[in-house]
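*Asks:* Fold the following.
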Amino acid sequence: MSDSENRIREDIARLSKSLFDRGFSVGSAGNLSAAVEDGILMTPTNSCLGFLDPARISKISRDGRHLSGDKPSKEIFLHSAFYETRPEVGAVVHLHSTYATALSCLSDVDPEDCIPPLTPYVVMRVGRVKLVDYVRPGDEKGGDLIRALGGKHAAVLLANHGPVVTGKDICSAVYAAEELEETAKLLVALRGLPTRILTAENVAELKAVFGSY
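*Replies:* Have a look, this model is predicted:
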């Protein structure tokens, strides 16, 4: 096992514990993955993000074969679909965080833009978020729905389920997932109140200056 893979295993365990300790994940909910040179590392099925053993993190091949470690999360299909359709993706974070999941249960969110540009940071770190139709957890159809997006979205909300967020590495994916959850919290707090969101010109300026993932 390479030093680089060992570092990524440690990062997954450290960041997973941070998410768990701060309430972004409860029980055995949520799963994280990160690309390595010869495959993908993924949190094991039914594991708690607060108590991961780096050595037991699952390793799978790019075509989905289990190579080592504990059995991978049943949501492997969601993760694999993002790696397949967005070559720049280095990590994927799927959480059941409270406020983003709450938005995924509302019937009146815009399915094409369910996290509107409320702050500059959600534009810079997350981008436009699409609502993806509900399928049961672990259903391979979830991967098909992600593939159908053609790599156009770095993050989605799974209807009645929660967010899936990508990044160029595990740290940036976790930070983006946190930003999405904090923005969802603001959206719920502001619900029913007159709200000012960023204009199209504001968003275009952010993308021009900072780029977009």
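
*Asks:* drop to CA atoms for contacts and neighbour counts, all remaining ones
*Replies:* Noted.

*Asks:* which residue is nearest the centroid of this structure?
*Replies:* A centroid search over the chain (C-alpha atoms, centre = their mean) returns Val165, at 2.2 Å, as the residue closest to the centre.

*Asks:* Here is a second sequence; please produce its structure as well for comparison:
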Amino acid sequence: MSADARRAIERVAHSIHRRGLTHGRTGNLAVRDGDRVLLTPTGVSLADVDADRLSVVALDGSHLDGPKPTKEAFLHVALLRVRPEANAVVHTHSVHAAAVSCLSDVDPENPIPPLTAYYGMRVGKLRMLPYFAPGDPAATGAVEDAARVTHALLLRNHGPVVAGADLDAALDAVEELEHTAQLFLLTRGLATSPLTSAQLHALATPSGRTSS
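*Replies:* Below is the predicted model of the structure:
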């Protein structure tokens, strides 16, 4: 497996933990490398991820090499199977996004409104899945269905799982989702002005994109 992919997983895992986007031994990452997938192992804090101690699975989820993969490996491989343009997946238990996933009165088709341009560009559509116990492979079908619509999912009573062209893109989207979830919770009960469909469409065009 690619040494660059291994180093990227170690770097991003440590960054996620350092930024407080997950806690304890929660959260996991995946990178597609040809017809195989590199994953963070089960029971390892993202602060302690080691490039030389990663799991390797096939796109059907079967364990090929390395330590036992995270029990949520099926989330990652399901997203990567459905979205061939994606090469990485980030799953965290970030506080504000997880808080939104616990609310009973949000629309599963649009659980967080597009309050900022960067949310529109980096997250776009967000879908919230029904509740499944962590590690329950029965969620595979729901993940695949939602992934046909969007690269950004919110697992009910759990947290976000987001695919991207690479790990940095997936991490950017997770951070933007967490930031907008915080804004959403801060403004609950107040009148807000989310971006319109036309404004979101403009952001999706090359002339509407910005890098900073």
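
*Asks:* Which position in the second structure pairs with the residue nearest to the centre of the first structure?
*Replies:* Using TM-score structural alignment as the criterion, the counterpart of Val165 of the first structure in the second structure is Val162.

*Asks:* Tell me the residue in the second structure aligned with Ser58 of the first structure.
*Replies:* Checking TM-score structural alignment: Ser58 of the first structure goes with Ser55.

*Asks:* Burial check on Arg196 of the first structure, number of neighbours?
*Replies:* The number of residues packed near Arg196 of the first structure is 9, by other C-alpha atoms under 10 Å.

*Asks:* Checking my notes, it in a strand, right?
*Replies:* No. Going by DSSP: H, G, I helix; E, B strand; the rest coil, the assignment for Arg196 of the first structure is coil, not a strand.

*Asks:* Please, where are all the strands along the first structure?
*Replies:* 31-36, 39-42, 58-60, 66-68, 91-94, 129-132, 155-158, 162-167 (DSSP state E).

*Asks:* Save those strands as JSON lines, and put in distance to Lys207 of the first structure too.
*Replies:* Output for the strands of the first structure, formatted as JSON lines (distance: least, C-alpha to C-alpha, whole Å):
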{"stretch": "strand 31-36", "distance to Lys207 of the first structure": "26"}
{"stretch": "strand 39-42", "distance to Lys207 of the first structure": "30"}
{"stretch": "strand 58-60", "distance to Lys207 of the first structure": "34"}
{"stretch": "strand 66-68", "distance to Lys207 of the first structure": "38"}
{"stretch": "strand 91-94", "distance to Lys207 of the first structure": "22"}
{"stretch": "strand 129-132", "distance to Lys207 of the first structure": "15"}
{"stretch": "strand 155-158", "distance to Lys207 of the first structure": "16"}
{"stretch": "strand 162-167", "distance to Lys207 of the first structure": "16"}
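
*Asks:* Indicate which one of those strands is closest to Val174 of the first structure.
*Replies:* Closest approach to Val174 of the first structure among those (C-alpha to C-alpha): strand 91-94, 6.4 Å.

*Asks:* what stretch of the second structure does that closest one fall on?
*Replies:* The alignment of strand 91-94 of the first structure onto the second structure (TM-score structural alignment) covers residues 88-91.

*Asks:* which residues are contacting the matching stretch?
*Replies:* By C-alpha atoms under 8 Å, 6 or more residues apart in numbering, the residues outside stretch 88-91 of the second structure that reach it are 27-32, 76, 79-80, 159-167, 170-171, 174.

*Asks:* again with stretch 24-42 of the second structure
*Replies:* For stretch 24-42 of the second structure, the surrounding residues in contact (C-alpha under 8 Å, 6+ apart) are 1-2, 5-6, 9, 13, 43-46, 49, 53-59, 67-73, 76-77, 80, 87-93, 166-167.
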